[in-house]
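Chemist: Just the structure for this:
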Amino acid sequence: MSSKISLQKVQLIDFPKVKDSTGILHFLERADLLPEGIKRAFWISEVSEQSNRGKHAHLRESQVLVAVSGIVEVWAHQAGQKAVKFSLDRPNLGVFIPALTWVETKFSKGAILLGFSNQEFSESDYIRNLDEFEKYQ
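Modeler: Below you'll find the model as predicted:
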């Protein structure tokens, strides 16, 4: 595969917040993470407890993932590297997942995962086979 692929770093994000007597507003305003803007938002709910999801990577799509309720454990790794675990257990934490990063998730009971993407959905952007993904070094 091409060695010209520029990978960004998988990283934990502590979202800014505004707190007042009525609650806390968290927001995403990081153009450096998704410079093309947010082209798709998605959320995943009603996943049976301890079920795994994800198990794929994207060729071009980058995402920011946030557990707005419950706990979502995210394992992320780039080809040839060890997986790093992130525990999204507060709504002010998110994780940036750049393109060409394999992701697997595990949900606690009642967890809801919100995702922001820099791409519209395209099945051709998915890598769903781990062995194939590992060739992208």
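Chemist: CA only for contacts and neighbour counts going forward, please
Modeler: Fine.
Chemist: contacting residues for the residue nearest to the spatial centre of the chain?
Modeler: By C-alpha atoms, centre = their mean, the chain has its centre lying nearest to L65, at 3.9 Å. L65 sits next to 94-97, 113-116 when contact means C-alpha atoms under 8 Å, 6 or more residues apart in numbering.
Chemist: Excluding sequence neighbours, find me the nearest residue to it.
Modeler: G115 (4.5 Å; C-alpha to C-alpha, 6 or more residues apart in numbering).
Chemist: sec struct for that neighbour, please.
Modeler: strand (DSSP: H, G, I helix; E, B strand; the rest coil).
Chemist: Where do the strands of this protein begin and end?
Modeler: Taking DSSP state E as the criterion, the chain carries its strands at 11-14, 17-20, 23-26, 40-44, 52-58, 63-69, 72-77, 84-88, 93-97, 102-107, 112-117, 126-127.
Chemist: compare with the first, here's sequence two:
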Amino acid sequence: MNNCFVELKDISDERGSLVVIENLKEIPFEVKRVYYLYNLRDDKARGFHAHKILNQAFLCLNGSCKVLLDDGENQTIYEMNAPNQMLLCKNKIWHKMFDFSDNCIFLVLADQEYHEDDYIRNYQDFLGTVKDEKND
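Modeler: Purely as a prediction, here's the structure:
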């Protein structure tokens, strides 16, 4: 799985819109955990970590925000402002979410259950982990 920005198929008519995400189809993994962020402040960023194993998909269901993905060498900022946009974030990618609109609802789909020992919360440790992998 690579990090990528995906526009999901939006099925719309006069009744409204529908977006479908199925395991191993639109999303390249089986979802084992779902959580969302809301009541977010535009001056308070979230994230600031990477995962050793866990892969994620990010969706901004309402409002807008920005997501920074950092592989240790390159940083890319994605603007998420439509509920049919999905950003895939593979493991060992430092991520930060920020610049939230007042009404932002940010959904995360993950391929693992929560395990604190999967988190890399220190940026220098993250850079060391990425560097060690490249040397293997």
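Chemist: Adding distance to D32 of structure 1, write the strands of structure 1 out as TSV.
Modeler: Listed next are the strands of structure 1 as TSV, based on distance: least, C-alpha to C-alpha, whole Å:
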stretch	distance to D32 of structure 1
strand 11-14	12
strand 17-20	18
strand 23-26	18
strand 40-44	17
strand 52-58	19
strand 63-69	12
strand 72-77	20
strand 84-88	21
strand 93-97	11
strand 102-107	21
strand 112-117	13
strand 126-127	23
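Chemist: between the ones you listed, which one is nearest to E134 of structure 1?
Modeler: When those are ranked by distance to E134 of structure 1, counting by C-alpha to C-alpha, first place goes to strand 102-107 at 9.1 Å.
Chemist: The closest one packs against which elements?
Modeler: Packed against strand 102-107 of structure 1 by the contact rule (3 or more C-alpha pairs under 8 Å, 6 or more residues apart in numbering; DSSP states H and E) you find strand 52-58, strand 72-77.
Chemist: Mind doing that once more with 10 Å?
Modeler: Contacting strand 102-107 of structure 1 under the criterion 3 or more C-alpha pairs under 10 Å, 6 or more residues apart in numbering; DSSP states H and E are the following elements: strand 52-58, strand 72-77, strand 84-88.
Chemist: per the alignment, the residue nearest to the centre of structure 1 corresponds to what in structure 2?
Modeler: Applying TM-score structural alignment, one finds that L65 of structure 1 aligns to F58 in structure 2.
Chemist: ditto for I97 of structure 1
Modeler: In structure 2, I97 of structure 1 lands on C89 (TM-score structural alignment).
Chemist: do the same with D14 of structure 1
Modeler: Under TM-score structural alignment, D14 of structure 1 pairs with E7 in structure 2.
Chemist: ok, now which ones touch that match?
Modeler: If you count contacts by C-alpha atoms under 10 Å, 6 or more residues apart in numbering, E7 of structure 2 has them with 26, 82-87.
Chemist: and if you look at L88 of structure 2?
Modeler: 1-6, 27-28, 55-59, 69, 108-110.
Chemist: and with 6 Å instead?
Modeler: Contact analysis of L88 of structure 2 by C-alpha atoms under 6 Å, 6 or more residues apart in numbering lists 3-4, 56-57.
Chemist: Pick out the most distant pair among these.
Modeler: So for the contacts of L88 of structure 2, where distance means C-alpha to C-alpha, the most widely separated pair is C4 and Q56, at 11.1 Å.
Chemist: quick revisit: the contacts of L65 of structure 1 into CSV, with extra columns for distance to E29 of structure 1?
Modeler: Shown next, in CSV, are the contacts of L65 of structure 1 (distance: C-alpha to C-alpha, whole Å):
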residue, distance to E29 of structure 1
G94, 12
V95, 14
F96, 13
I97, 16
L113, 19
L114, 15
G115, 14
F116, 12
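Chemist: if we go to structure 2, which of those are intact?
Modeler: Shared with structure 2 under both residues aligned by TM-score structural alignment, their matches' C-alpha atoms under 8 Å, the contacts from the contacts of L65 of structure 1 are 94-97, 113-116.
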